[in-house]
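S.K.: Below are the sequence and a predicted model for it; my questions follow.
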Amino acid sequence: MGAFRAFSVLLVAFASFGESLANLNGSTTDFDSFRKKFHRSYEVNSEEFSRRQIYFQKATVRHLYLNSFSTESQSATYGINQFADLSQMEFRDVYLRAESSSRAPGFAGLTRTGLPARFDWRDKGVVAPVQNQLACGSCWAFSTVGAVQSVRAMGGLQLEQLSVQQVLDCSWENQGCNGGSPSRALAWLKQTRVKLVRASEYPYKAETGACHFFSQSHEGVAVKNFTLYSFSGQEEAMMGQLVTFCPLAAVVDAVSWQDYLGGVIQHHCSSQWSNHAVLVVGYDTTGDIPYWIVQNSWGTAWGDQGYVYVKIGGNICGIADSVAAVFL
């Protein structure tokens, strides 16, 4: 919570810039365009309409502040997306529901040398398309399942969407749409040897339901083991883990991601409050700003076709604090 408060304090300070809301992009015309683009159905002149327009106007102030740090060509940009009419509290309460189950031990292994300057598991055809968790705090389940289905495909099998809903409903140490932890979900999969079935057999509903059990003879994917480390201060070693093993499930501080449009995030993340789970699928060190390539679960309309880029080094957004690799 400290990171959220600190971020809010910075935004309040920025309000002293003095622009009136009427002069910003939060005009009635822009808000009408936003509502049409994102299919908002609240009625004009209703209480909800007024409240959402105020949130939208506040978002335009926030974007000016966030973009004031974007001084380099690759820097992140912030602006209007599908979350622009949510308050920061609403966004946090619905979409930032992941947590680290415990402090991950620091990585004590060897750092791999001779790493490629750029590496992306998507190039190997083992990363499934971006999904959309909708208004359900299920990012932890998407991150977990994303890692499992990638490792399965790396074994030579056809890349298939596995059931996020099965993890959401059945991982009893987590809280379904109310939040959870990738490491707890992986521990549950390892301990129970539950087989993840295809998403077509157990489709996603964006709400927590009753667990549907399958027989042990039913075809599915079981997790044998996983590792969980902190690579804080050791992101080169994290690069080595990514290249050597698989896409990595990570828990990050995504408070400022509400407004992200594209580019490399280098600021605004304190890494003091882990709240969102993602899948790290690659990295690129060939440009001026080295960055992680991160698949999110907010649909392809968000970010760069559903992806976000986070600067390598400095543990930006806490991306190296809690990182899991899966073994089948």
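M.R.: Thanks, I have it. Numbering: from 1, shown residues only.
S.K.: Please count neighbours and contacts with C-alpha atoms only from this point.
M.R.: OK.
S.K.: which residues of the stretch 101-250 of the chain fall in helices?
M.R.: Using DSSP state H, counting those that start in this stretch, the helices found in the stretch 101-250 of the chain span residues 139-154, 164-170, 182-192, 235-244.
S.K.: Please convert the ones you listed to a markdown table, extending it with mean neighbour count and distance to Leu10.
M.R.: Output for the helices of the stretch 101-250 of the chain, formatted as a markdown table (neighbours: other Cα atoms under 10 Å; distance: least, Cα to Cα, whole Å):
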| stretch | mean neighbour count | distance to Leu10 |
| --- | --- | --- |
| helix 139-154 | 27 | 27 |
| helix 164-170 | 26 | 35 |
| helix 182-192 | 21 | 30 |
| helix 235-244 | 19 | 28 |
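S.K.: Nearest to Ser8 among the ones you listed would be which one?
M.R.: With distances scored as Cα to Cα, the stretch of the helices of the stretch 101-250 of the chain nearest to Ser8 is helix 139-154 (23.3 Å).
S.K.: in the stretch 51-200 of the chain, which spans are strands?
M.R.: 77-78, 118-120 (DSSP state E, counting those that start in this stretch).
S.K.: Ok, which of these comes nearest Val252?
M.R.: That would be strand 77-78 among those, by Cα to Cα, at 18.3 Å.
S.K.: now that closest one, how far from the centre of its chain.
M.R.: The chain centre lies 16 Å from the centre of strand 77-78; the measure is Cα atoms, centre = their mean, to the nearest Å.
S.K.: that older thread, now the helices of the stretch 101-250 of the chain in a markdown table, with distance to Asp288?
M.R.: Putting the helices of the stretch 101-250 of the chain into a markdown table (distance: least, Cα to Cα, whole Å) gives the following:
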| stretch | distance to Asp288 |
| --- | --- |
| helix 139-154 | 29 |
| helix 164-170 | 37 |
| helix 182-192 | 32 |
| helix 235-244 | 17 |
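S.K.: Second structure for comparison follows:
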Amino acid sequence: MIFFLIFCVTSGFSTLLNQDTLDVIYRYVQKTPFKKIFERSGSEASFINEAIPTAYDSRAVYPNCKSLTSVLDQKKCGSCWAFATTGSAADALCINGIANVIPSPQRQICCDNKCLEIPLKQCDYGCNGGVLTAASLYIENNGIVSDECIPYEENSSKPCFTSCSKEGVKMEVYKGLYAKIPSIMKVSENEMKKGIMIGGSIAVAMNVFQSFTLYKGGVYNRTDGDFLGNHAVRLVGWNDTAEVPYWIMINSWGTEWGMNGTCYYLKGKNLGNIESQTVYFSTTPPTYHGRQVSVSFSLIFIFLLVSFTAVLYLLSYVCGRINEGEKKRDLQEKEARTQMLREIGERRYKRGLKNRSSSSVRRRRLSSSENEDEKDTSTRMIDDSEEEEESEKDIEKVGLLS
């Protein structure tokens, strides 16, 4: 019965997980004790041991990639998350020789509307903001299209596109990428550098302060002014040889901002939390990726459920034994009190009998003594009468003699 219940619960739980949720479960489980179950393999595993240069710029390494050399403008729509993730995906497609296009953020903000429930609810809301994790997994499963097919319109209220919005252009969806999510709290510099070298760029989340909007050049190294909200950008390189180490950033605020839309951003200090969350794309799938993790996750879920059930059973057993012991002690105490009361009653009863017997003896003694007194009295009376009779007789005897 228990195993049947576990099967039903597991089956029902699995139906609640869409593909994107299963994907993110895998990526987050990489940071848990279950990591060995989902061990990755392939070219990226050996890449970690390769020497990482002190300075790197994907734009110089891949100068023909349109996405790496183009700066787009999100305008007044809060779609930075879509620009950062589609741009990073287009960079990975280009450096791997799959496609060389400028991506369409418009398709992303209109079509990516699913939420991830694990570990926290993460949703994309078009022009009202989004999350890098959910966006990157949408791209892994649904690919990207070119900006030529679906040009940017600064409007996320339109229905999802099933064909190009521009007439005469055939819709082509570019797939073959896997989203890499190193962490959601703190990412090491080497992980970020590795992501840039593997995918051409990484999408990062950051906090924006007023000073960032006024940036014109140099290394941005302060967070002055009011906090304005969260933002997402791409990092395409770094420089550790400069007097102040920095990341090379491509923003989505047009070419009039910063240095033609780019920025040198302080590296190694997690300024504005820019080194806290990142995603990038690769053509190398993990040994177990999101589409294959459902069975393994179900096994883990069953194991956890069985363990939880065993703990509950053990707790109920211990509590039952404790209750039985308390009941037994209560019964023993009750029996002891009953026995004590019985003994007290018997002693009182015996004492009462003894008192009654002693009273009857005293009464008998009193009555016997009274009887003896009466007998003595009567005896004395008889003796007196006899003495009187004898005296009379003696008197008579005395008179006859005279």
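M.R.: Great, that's in hand. Here the structure is a predicted model, which is why all the values come from computation and not from measurement.
S.K.: TM-score for this pair?
M.R.: The TM-score (TM-score structural alignment, normalised by the length of structure 1) is 0.61; 224 aligned residues with a Cα RMSD of 3.1 Å.
S.K.: hang on, the earlier thing: any idea which of the helices of the stretch 101-250 of structure 1 gets closest to Gln258 of structure 1?
M.R.: helix 139-154 (14.3 Å).
S.K.: Tell me the residues of structure 2 aligned with that closest one.
M.R.: Under TM-score structural alignment, the counterpart of helix 139-154 of structure 1 in structure 2 spans residues 80-95.
S.K.: Met259 of structure 2 matches what in structure 1?
M.R.: Counting by TM-score structural alignment, Met259 of structure 2 lines up with Asp304 in structure 1.
S.K.: Could you give the number of residues near its match?
M.R.: When neighbours are defined as other Cα atoms under 10 Å, Asp304 of structure 1 has 15 of them.
S.K.: That one reaches Leu261, doesn't it?
M.R.: Yes: checked against Cα atoms under 8 Å, the pair Asp304 of structure 1 and Leu261 is within contact range at 6.6 Å.
S.K.: rewinding a little: superpose on structure 1 and give me the mean offset of the match of helix 139-154 of structure 1.
M.R.: Overlaying structure 1 shows stretch 80-95 of structure 2 at a mean distance of 0.6 Å from the equivalent residues (mean Cα distance after the TM-score superposition for structure 1).
S.K.: now Leu168 of structure 1, nearest residue through space, not along the chain?
M.R.: Gly176 (4.8 Å; Cα to Cα, 6 or more residues apart in numbering).
S.K.: Could you measure from whatever residue of structure 2 lines up with the one you found over to Gln106 of structure 2?
M.R.: Residue pairing (TM-score structural alignment): Gly176 of structure 1 is matched to Gly126 of structure 2. Distance, Gly126 of structure 2 to Gln106 of structure 2, by Cα to Cα, to the nearest Å: 9 Å.
S.K.: shared neighbours, those two?
M.R.: Ser156 (Cα atoms under 8 Å, 6 or more residues apart in numbering).
S.K.: any idea what Ser322 of structure 1 aligns with in structure 2?
M.R.: Under TM-score structural alignment, Ser322 of structure 1 pairs with Gln277 in structure 2.
S.K.: how many neighbours does that match have?
M.R.: Gln277 of structure 2 has 21 neighbours, counted by other Cα under 10 Å.
S.K.: Also Ile302 of structure 2?
M.R.: 17.
S.K.: that older thread, tell me if I'm right that the match of Gly176 of structure 1 and Arg107 touch.
M.R.: No: taking contacts as Cα under 8 Å, Gly126 of structure 2 lies outside contact range of Arg107: 9.8 Å.
S.K.: what range in structure 2 matches the longest helix belonging to structure 1?
M.R.: Taking DSSP state H as the criterion, structure 1 has its longest helix at helix 47-67. On the basis of TM-score structural alignment, helix 47-67 of structure 1 is assigned to no residues in structure 2.
S.K.: Check the gap between the aligned residue in structure 2 for Thr227 of structure 1 and Ile52 of structure 2 for me.
M.R.: Thr227 of structure 1 maps onto Lys180 in structure 2, with residues paired by TM-score structural alignment. Look at Lys180 of structure 2 and Ile52 of structure 2: by Cα to Cα, they are 19 Å apart.
S.K.: Pull the residues that contact stretch 59-78 of structure 2.
M.R.: By Cα under 8 Å, 6+ apart, stretch 59-78 of structure 2 touches 58, 80, 83, 87, 90-91, 94-95, 100-103, 126-129, 154-155, 200, 236, 250-255, 260-261.
S.K.: Narrow those to those that are buried.
M.R.: 58, 80, 83, 87, 90-91, 94-95, 100-103, 126-127, 129, 154, 200, 236, 250-255, 260-261 (16 or more other Cα atoms under 10 Å).
S.K.: can you pull the contacts of the residue mapped onto Trp121 of structure 1 from structure 2?
M.R.: The alignment partner of Trp121 of structure 1 in structure 2, by TM-score structural alignment, is Ser58. When contacts are counted by Cα under 8 Å, 6+ apart, Ser58 of structure 2 touches Leu68, Ile196, Met197, Gly200, Ser201, Val236, Gly237.
S.K.: Repeat that for Pro105 of structure 1.
M.R.: Contacts of Pro105 of structure 1 (Cα under 8 Å, 6+ apart): Leu228, Tyr229, Ser230.
S.K.: Kindly report the same for Lys180 of structure 2.
M.R.: Arg27, Val279, Tyr280, Phe281, Ser282 are the contacts of Lys180 of structure 2 under Cα under 8 Å, 6+ apart.
S.K.: and with 10 Å instead?
M.R.: 24, 27, 133, 136-137, 140, 195, 199, 202, 278-282, 284-286 (Cα atoms under 10 Å, 6 or more residues apart in numbering).
S.K.: Name all residues that make contact with the match of Met259 of structure 2.
M.R.: So Asp304 of structure 1 contacts Tyr260, Leu261, Gly262, Gly263, Gln295, Asn296 (Cα under 10 Å, 6+ apart).
S.K.: Trp172 of structure 1: which of those residues is nearest?
M.R.: Asn296 (23.7 Å).
S.K.: That closest one reaches Ala141, doesn't it?
M.R.: No: assessed by Cα atoms under 10 Å, Asn296 of structure 1 is found out of contact with Ala141, at 11.8 Å.
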